[in-house]
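A.B. asks: I need the structure of the sequence given here:
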Amino acid sequence: MISTLELRHIIECGFLPLSCSCTMNVDGSLMIKVTEPSSGQVELLVTGVSSRPLTSSRAIANLIGELRGEMIASKTSFHSNESRIQSG
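C.D. replies: Next up, the predicted model:
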């Protein structure tokens, strides 16, 4: 079993060089907030992430990979929509 402190540390380090804050809610779920350090812009905010399945380094790595993928997809979608607006 991974301690809460260790779990938070692993998740927060998984988003470097971005700044990540991971907090444990009273119900055991996580809130993960990733920001761009220079601008303070929020890149990702996820709430209600269940900590129950995060019992191994592989499970934590998979979560970080999924969240990084969501960040990339949302940036790609935003820039795609932005270019359509400008050209339209």
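
A.B. asks: alpha carbons only for contacts and neighbour counts from here, please
C.D. replies: OK.

A.B. asks: residue 75 belongs to a helix?
C.D. replies: Yes: checked against DSSP: H, G, I helix; E, B strand; the rest coil, residue 75 lies within a helix.

A.B. asks: and it, how many neighbours?
C.D. replies: Taking other C-alpha atoms under 10 Å as the neighbour definition, residue 75 ends up with a count of 13.

A.B. asks: now do it against residue 56, distance only.
C.D. replies: Separation of residue 75 from residue 56 (C-alpha to C-alpha, to the nearest Å) stands at 29 Å.

A.B. asks: same question, residue 64
C.D. replies: Counting by C-alpha to C-alpha, the gap from residue 64 to residue 56 is 13 Å.

A.B. asks: before we compare anything, build this one as well:
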Amino acid sequence: MISIVEFRRIMASGFLPLACDCTVNHDGSLRISVFEPESGRVDLLLTGVSTEGLDSVRSVSNLIGELRTEIKAGRRGFAAVG
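C.D. replies: The predicted model follows:
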């Protein structure tokens, strides 16, 4: 995986004007929350996201595209991705 700092930067810019918070779980997987910054409304919450394959800007951009599709479809959360 690319560094968590770089991952967070790419994710944050990919969801503007929404906000994105990414944290590393104790098992090394990721927790990703995409939300409206003023109201705090959560548009998407993912837990247990595998870092496998997230080794380039392109792979993270592809993930953002997939997650944007899920948000548009009205899905708000997943237990695990990847």
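
A.B. asks: can you pull the TM-score for these?
C.D. replies: Comparing the chains after superposition, counting by TM-score structural alignment, normalised by the length of the second structure, produces a TM-score of 0.82; 75 aligned residues with a C-alpha RMSD of 1.5 Å.

A.B. asks: look at residue 64 and residue 56 of the first structure and report which has more neighbours.
C.D. replies: Ranked by neighbour count (other C-alpha under 10 Å), residue 64 of the first structure and residue 56 place residue 64 first, with 18 against 12.

A.B. asks: which residues in the first structure form strands?
C.D. replies: Applying DSSP state E to the first structure gives strands spanning 19-24, 29-35, 42-50.

A.B. asks: mean neighbour count and distance to residue 71 of the first structure added to these, as JSON lines?
C.D. replies: Below are the strands of the first structure laid out as JSON lines (neighbours: other C-alpha atoms under 10 Å; distance: least, C-alpha to C-alpha, whole Å):
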{"stretch": "strand 19-24", "mean neighbour count": "19", "distance to residue 71 of the first structure": "13"}
{"stretch": "strand 29-35", "mean neighbour count": "18", "distance to residue 71 of the first structure": "9"}
{"stretch": "strand 42-50", "mean neighbour count": "15", "distance to residue 71 of the first structure": "6"}
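
A.B. asks: could you point out the longest helix of the second structure?
C.D. replies: In the second structure, assigned by DSSP state H, the helix with the most residues is helix 57-72.

A.B. asks: ok, residue 75 of the second structure touching residue 44?
C.D. replies: Yes: with contacts counted by C-alpha atoms under 8 Å, residue 75 of the second structure reaches residue 44, the gap being 7.1 Å.
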